[in-house]
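[1] Task: produce atomic coordinates for the following.
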Amino acid sequence: MKLKKILVANRGEIALRIIKTIKEMGLEAVAMYVEIDKNSVYVQNSDHAFKLDNGYMDQDEIINKAKQFNVDAIHPGYGFLSENAEFCKKVKNEKIVWIGPDAETIELMGDKINSKNFCVKQNIPTLSKTSKLSDAKKIGYPILVKASAGGGGKGMRVVNSPKELDDSVAAAKREAKSSFGDNRVFLEKFIEKSRHIEVQVLGDNFGNVIHLGERECSIQRRHQKIIEESPSLRLTEDLRQNITSTAVELAKKLNYKSAGTVEFIFDENTNEFWFLEVNTRLQVEHPVTEMVTGIDLVKEQIKVASGKRLSFQQSDIVFKGHAIEARLYAENPNNDFLPETGTVANLSFSSSANIRWDSGIKKGDKVTPDFDPMLAKVISFSETREESANILSKELKSIHLPGVVTNKDFLIGCLENKSFLRGKTTSDFIEREYKKLFPLKDKGNIDRCMKATVAWLQFYQKTNNSNLNFLPRNWTNGILPKSTLSFQLNDEEYIFKYSNTENFLEIYREHFERISLSKIEMIEVSENLIICEIDGTILNASITKFGENISINSGQGDLILRILPTFNDPNEVVTEGSLTAPMPGKIIKINAKLNKSVKAGETLLILEAMKMEHAVKAVSDGKISEMYVKTGDQVESGANLLKID
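    Next comes the predicted model:
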């Protein structure tokens, strides 16, 4: 079957990644979008694009538009409708090719309860589970509550004691219903000292199934992966053979077609592994497999969907080097990894030869609470794991991405962590190493960057003043004291005083005059760049002003500085004792009641954002004296929610 035009039924970075392969194969790529995405990178890179009136989950609208555009096939990417058996059936019923496994496979493996039952019958090692809360004691704590139709960490809760069970199950059900339209959950034994090992499989329509090696994805927060790599440092050749052959055996029993991933939980202490789930789609972390095998998985998916046999056998697959992927999220690791919103004020990176960027964002894009907060995937490749980690860390440091709070520095902390470099990447890695994952910034670099920012601001403001830009810098018609500029960084105020000589800007930090006096000579300056000489050393940095903030990056990570006003704004009022929204979102449940006493740690209300629930808890004992919100309200980050006296 010859395919000519393929619709990518997705958005963002995965849509762009799939579009690239479609076009490289000489085929036409069709994109779909909602209003907020109409100027997105993936839409701009497609051959054709149509607007959806009812969102990315309206199956009938997508299929009708696909027919209007004479689409031959649909690639669902991941998320959204990628593992929706009903959508798969509808696509095929309209004589449109589905790029993925059969609907029957999607349906069976998409239900976590039924999939585990199937594996038990097929003698695939599987952890004990139950759908009855009364059987929790038999499994033994800690227990993991999981959504039956879930994935991506949504609808999951770790329960350490019986008193937590009811609330955790209720929260998991709500989250599962919101994310997947199915509120069924089950209980499973939680393996505390574990690794997440998954195997990439590939099958065709003629019964041929092979594997493309394993990926380790143990470093997670909120049960969502943030760093993935291939191969796993922990597996011996015998263990690797055992786990990959088990994955292929299961895929063959499923008569699996297209690309898929068989996921396992691996016990660090016993070397045992158990079936976790099959993802009947392309995985977020598929690039690390592509880097170590040289095989384009999307291309293979399209070839299989068009009726071709696999073009290689297991013995043809050659694994080379080591690849690591870091997921760049709009989230705040210092605020329990809660998602962040904002506008991408700028975006630049080094584009190293050993780095692959899978991103769907550009300067000016808005990050909203409507979609998953992942902005990009950054993948490194080298001959050794240590080199790959170093290359990826350096690349992340070079990324200039102001306007949105991200987990960039946290990822760097992970990659440079001694425990990570030794391969001790069990699922408790973040909890175990948390305090070490926020490395201190180099104070000397901070000082140089701040001084360069003062110089850039002076030049930038002067050149952008149409009335006064003919005057020399710092020119006055009288004798004035040195100019002053103040920044805030991590709640600390930095005050700089400066003046111009004929060739240099002289600058020092207030109260540190003798030891911090510097001379700065400008070499090159523009809207987003400063190159200058500071005390005999060259500083070359990307720089962006957004609102009252400035981000500067000299290759050691973005430094976000808030420009403090000369005078305080008397209109800024903070309500004492108030709890504020940690992020933009929707109030879906309120437990607190006016004039009722609360205890520290008690959940007062639940905020939903990006399909995830976040509990807002009392920080101290007290009484609710004011309620500023009600169920269903949409709130902005920092909005007052309630007041505790």
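[2] Every contact and neighbour count from this point should use C-alpha atoms.
    Fine.
[3] now the end-to-end length of stretch 405-420.
    24 Å (CA to CA, to the nearest Å).
[4] what does stretch 435-449 give?
    So stretch 435-449: terminal residues 26 Å apart, CA to CA.
[5] Helices of the stretch 101-250 of the chain, residue ranges please.
    103-110, 112-121, 136-139, 162-180, 237-253 (DSSP state H, counting those that start in this stretch).
[6] Of those, which is nearest Arg509?
    When these are compared by CA to CA, helix 162-180 sits nearest Arg509, at 49.7 Å.
[7] contacting residues around the closest one?
    145-147, 149-150, 154-159, 182-185, 611-613 (CA atoms under 8 Å, 6 or more residues apart in numbering).
[8] Need the single longest strand in the chain, by residues.
    Longest strand in the chain by number of residues, with DSSP state E as the criterion: strand 209-221.
[9] If you count contacts, what does it end up packed against?
    When contacts are defined as 3 or more CA pairs under 8 Å, 6 or more residues apart in numbering; DSSP states H and E, strand 209-221 sits against strand 194-203, strand 224-230, helix 237-253, helix 286-293, helix 429-433.
[10] repeat that for 6 Å
    strand 194-203, strand 224-230 (3 or more CA pairs under 6 Å, 6 or more residues apart in numbering; DSSP states H and E).
[11] Any idea how far that strand is from the middle of the chain?
    18 Å (CA atoms, centre = their mean, to the nearest Å).
[12] returning to that earlier point: tabulate the helices and strands packed on strand 209-221 in TSV, adding columns for mean neighbour count and distance to Trp456.
    As requested, those are exported to TSV (neighbours: other CA atoms under 10 Å; distance: least, CA to CA, whole Å):
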stretch	mean neighbour count	distance to Trp456
strand 194-203	25	47
strand 224-230	24	35
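[13] For Cys88, find the nearest of these.
    strand 194-203 (17.6 Å).
[14] Which elements pack onto that closest one?
    strand 209-221, strand 258-267.
[15] relative to strand 224-230, how tilted is the longest one?
    By that I understand strand 209-221. 130 degrees (axes from the mean of the first three to the mean of the last three CA atoms, to 10 degrees).
[16] Tell me what angle strand 209-221 forms with helix 237-253.
    110 degrees.
[17] what comes up buried for strand 209-221?
    209-221 (16 or more other CA atoms under 10 Å).
[18] And Tyr628, how far from Glu164?
    28 Å.
[19] Would you indicate which residues of stretch 68-83 are buried?
    In stretch 68-83, counting by 16+ other CA under 10 Å, buried: 69, 71-83.
[20] Over to stretch 365-378?
    Buried, per 16+ other CA under 10 Å, within stretch 365-378: Asp365, Lys366, Val367, Thr368, Pro369, Asp372, Pro373, Met374, Leu375, Ala376, Lys377, Val378.
[21] before we go on, could you also do this sequence so I can check it against the first one:
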Amino acid sequence: MAMDGSSPRPPLWTAQLPVSDEGIHKITRILIANRGEIACRIIKTCRLMGITSIAIYTKEDATSRHVSDADEAINLGSVEHSQVNPFLDIPYLIQTAKQARADAIHPGYGYLSENSQFADAVRESGMIFIGPSSTAMSTLGDKRQAKVYLSKNEPRIPLIPGWNGSGEEMDIEQLEKEAEAIGYPIMIKASAGGGGKGMRIVHSSSLLKSELERAQSEAKRSFGSSECILEKYIEAGKHVEVQIMGDKTGKVLSLWERDCSVQRRHQKVIEESPCAWLNPELRKKMCDTAVRIGELIKYEGAGTVEFILDIVTGNFYFLEVNARLQVEHPITEECTGLDLVSLQIYVASGGELGKLPQLNAIPQTGHAIECRLCAEDPIRDFAPQHGLVRFWEPTTQDTPRDVRFETAIETGTRVSIFFDSMIAKIVVWAPTRDLAIKKMVRTLSETACIGPSTNQCFLQACLMHEKFHSVDYTTAFIPSNLDRLLENPHLKNFGLSLQEFSAITSMFIRELKSQSELKQTRKVFGSIRRGFRNQSLDRVNVPSDIITRHDAKAGSPVDPTVCRWPQESRIPPSDGLRVQVAPVPPTKSRDEAAEATEPEEATIAYNTLSAALRRGPLPASKQLDLQLHELRLFSAGLNTPHTWKVGRLRLSASGQKYTVTLVSVDDRALHFESDMGTPNKVLAHIPALGAQFEFHCYSPLSYFESLRASAGGGREASSKTILAPMPCKVLRVEKKNGDEVKTGEVVMVVESMKMEITIAAGRDGAFHTTLKEGDSVDEGCLLCNLE
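    As a prediction, the model looks like this:
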């Protein structure tokens, strides 16, 4: 083992199915009872092993890449219009697998991967379940049963203080007594699952009932069981897990550990291997404990033994066994050189681990990090996002052996509200931890994922934070440093301000507009030269745009910037072009504006800008010199109902070089005057800033028309209504019509992307809604009124 990275990286090795031993099951066709990136991962290994892969999908998942990657694909119908989610419908999955002539079923992770009834049903049907026995699942895969079993059969295993009563005992009075005995803060955990679902930290008895109800509700929908347990919450804890692999002979191996302490909402977002905080003695003790647990139950297949490590005392406690493959398994593969999916298939077919010489001495070489790229908005409490991925391009800065992307998305894929928010796993390997961190930051920043909001920049802020570098960070890392982590860590070193960058957005839209006009065969006044002005000497007619930037914190466009061009031109020629950038000037007469209505304010502001443009350079203006080095424009979304334009630019701005990818969201508005008040929306991925930004591009007239339109409804009216933040399903209506509510009170609970979201009142008022539990609504639809 080489912890300092001095040993060369082990080549990735894939096990081969035994063909001559007795008790071997020949596997030629595997149905993957899952979706998305894990299905793509399994398909890849099946291809290496010469096994036919059979994917399943639903109507809402038809554009997922696993559908096209697999050798065969079967449509299960619709999640939205089925009484039972097809991925959770055991009889339907068994019937589908038999009709597809599958020899085996691989459950992936999530859904039914740890469901003992599913494992039994697969085996009873004559197929092979690629996973542990149902006994191991029910004994170790369930948090409650695991702790009861271990306390009885292996009392040397350190267990975290808690309460593991059965589901029939889940009345609130009993739980309040048990929680007081454990001592707050406590953790409520879904007994049957993981992945952050059905987990809540409770700091006082007054919150126990409401948090229990939410944990049970999430657990029931995610895992089919609402049973929960209580545990003491260790506030200075590291989440360390050990990967194990077992076979039919009872042999269990440790494949070393992973540190999974960077978590939001109790769900991992960054994992690394090895855990740099451990010394060799403690590492061996934890791994030996994990093996002992696996041997006790004769565990077969891939599993993970999870521990909480108290960094104050150095003590560690058993948490649970994940009786399946883990989301973060790639970092173990990167450090050991072992293909874990192939080993799963190998032992499921009856292969013995002792007959593989590669497992005699399992290495732990270098350092690997995995980041979970999720469609979510960190600014809005990590609320899940959805929508069209308009451009996806993983960075190609290193060889595939150093950087690994596991995803089912591509340009044109739609992130659905019916599935988890994780859209990609990004994995890097390097000889040392410091190099792995730098490589991951660079990889994240250069990867273009343009469309729904993601945690891409947030992940980089985590990796660049000094506390993460110190290796003694705990599961409280994100909540303890949240304000800093929500800031863009690259901004201070960025050569341009975001207002100055607006000129590049303006340049892009003007080029698209020019190309659109050139393609028109019939134009009104087509014989008149381009750029003609009736009053050519009037300075107000100098080509100008107003660009705003959408800011998640503000919830609306900010930094309105005037970009004034010296002439009607297309993309600047190679010798460059100078553009004037300035903030929109303040209104000419503050006294006059103060007495005006909001629509009148917009008119006054427009007149103020017109007057300023006529006088010459705008106040506080800057000159920006642009020089284009490379331009590539192309259409995307060719397989969708609508196409959109993508631009890849390399350019210099005031002497500094930049690369940027821009996407025009709505090409129908390329002629500014065609829809007054409607901007051209542009999404821009800026690698130097490691994230995407949303810009709105207007003509001066259309910008002020948009202000007039938005002012028409009035701020008072909007504060009385609560609209759906995304397509969602109403889980609970917490108030009755006519109830008086206070600002901040929870009035409804909705579900989207497998997560519960609370809807709080933004003002005092009388509650009223026409919705009931179970109703589905689209984004922007009315949830309730507060009169």
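[22] how far apart are the longest strand of the first structure and its match in the second structure?
    By mean CA distance after the TM-score superposition for the first structure, the fitted strand 209-221 of the first structure averages 0.7 Å away from its aligned residues in the second structure.
[23] Aligned counterpart of Ile295 of the first structure in the second structure, please.
    Using TM-score structural alignment, the partner of Ile295 of the first structure in the second structure is Leu338.
[24] What of Lys116 of the first structure?
    Lys116 of the first structure maps onto Lys147 in the second structure, by TM-score structural alignment.
[25] If you tally nearby residues, what's the number for its match?
    Around Lys147 of the second structure there are 26 other residues, counting by other CA atoms under 10 Å.
[26] Sketch out the strands for the stretch 551-700 of the second structure, chain order is fine.
    Secondary structure of the stretch 551-700 of the second structure (DSSP state E, counting those that start in this stretch): strands located at 556-564, 577-583, 622-636, 644-653, 656-664, 680-686, 691-698.
[27] Who are the packing partners of the first one?
    By that I understand strand 556-564 of the second structure. Using 3+ CA pairs under 6 Å, 6+ apart, strand 556-564 of the second structure sits against strand 544-551, strand 577-583.
[28] Reformat those strands as JSON lines; add mean neighbour count and distance to Thr603 of the second structure.
    Formatted as JSON lines, these follow (neighbours: other CA under 10 Å; distance: least, CA to CA, whole Å):
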{"stretch": "strand 544-551", "mean neighbour count": "23", "distance to Thr603 of the second structure": "16"}
{"stretch": "strand 577-583", "mean neighbour count": "21", "distance to Thr603 of the second structure": "17"}
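[29] Quick check: which of the ones you listed is nearest to Val242 of the second structure?
    strand 544-551 (41.0 Å).
[30] could you dump the helices and strands packed on strand 556-564 of the second structure to CSV with distance to Glu598 of the second structure?
    Shown next, in CSV, are those (distance: least, CA to CA, whole Å):
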stretch, distance to Glu598 of the second structure
strand 544-551, 19
strand 577-583, 20
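[31] Check the burial of Val185 of the first structure by counting its neighbours.
    For Val185 of the first structure, using other CA under 10 Å, the count is 24.
[32] actually Ser352 of the first structure, sorry about that
    Ser352 of the first structure - counted by other CA under 10 Å - has 13 other residues nearby.
[33] Glu198 of the first structure -> the second structure?
    Glu198 of the first structure maps onto Glu241 in the second structure, by TM-score structural alignment.
[34] And the nearest residue to its match once chain neighbours are set aside, how close does it get to Leu212 of the second structure?
    Residue nearest to Glu241 of the second structure in three dimensions, not counting chain neighbours: Glu306, with 4.2 Å by CA to CA, 6 or more residues apart in numbering. For Glu306 of the second structure, the distance to Leu212 of the second structure equals 23 Å [CA to CA].
[35] Same drill for those two, tell me which one is more crowded.
    Leu212 (26 against 23).
[36] which position in the first structure aligns with the more buried one?
    By TM-score structural alignment, Leu212 of the second structure lines up with Val169.
[37] cool, and Gly183 of the second structure?
    So Gly183 of the second structure corresponds to Gly140, using TM-score structural alignment.
[38] same question, Arg324 of the second structure
    By TM-score structural alignment, Arg324 of the second structure lines up with Arg281.
[39] before we move on, what about Gly250 of the second structure?
    Using TM-score structural alignment, Gly250 of the second structure pairs with Gly207 in the first structure.
[40] so which strand or helix has the nearest residue to that match once chain neighbours are set aside?
    Excluding the flanking residues, the one nearest Gly207 of the first structure by CA to CA, 6+ apart is Asn255, at 6.5 Å. Per DSSP states H and E, Asn255 of the first structure falls between elements, in no helix or strand.
[41] Against Thr396 of the second structure, how distant is whichever residue in the second structure pairs up with Asn255 of the first structure?
    Matched by TM-score structural alignment, Asn255 of the first structure corresponds to Lys298 in the second structure. Distance check for Lys298 of the second structure against Thr396 of the second structure: by CA to CA, it reads 43 Å.
[42] Verify the stated contact: Gly237 of the second structure with Phe307.
    No - with contact defined as CA atoms under 6 Å, Gly237 of the second structure does not reach Phe307; the gap is 9.6 Å.
[43] circling back to that earlier point, of all the helices and strands packed on strand 556-564 of the second structure, which one is nearest Ser453 of the second structure?
    strand 544-551 (11.5 Å).
[44] got the angle for that closest one vs strand 577-583?
    60 degrees.
[45] Tell me how many other residues surround Ile446 of the first structure.
    Using other CA under 10 Å: Ile446 of the first structure sits among 17 other residues.
[46] Quickly find the element holding it.
    Ile446 of the first structure belongs to helix 443-463, assigned by DSSP H and E.
[47] Which positions within that helix qualify as buried?
    445-446, 448-457, 459-460, 462-463.
[48] Which pair in these has the greatest spatial separation?
    Asn445 and Thr463, at 26.5 Å, using CA to CA across the buried residues of helix 443-463 of the first structure.
[49] just checking, Leu328 of the first structure touches Pro373?
    No - between Leu328 of the first structure and Pro373 there is no contact under CA under 6 Å: 8.7 Å.
[50] Now do the residue mapped onto Ala100 of the second structure from the first structure against Ala323 of the first structure, distance only.
    Aligned against the first structure by TM-score structural alignment, Ala100 of the second structure finds its counterpart in Phe69. In this structure, Phe69 of the first structure and Ala323 of the first structure are 38 Å apart, going by CA to CA.
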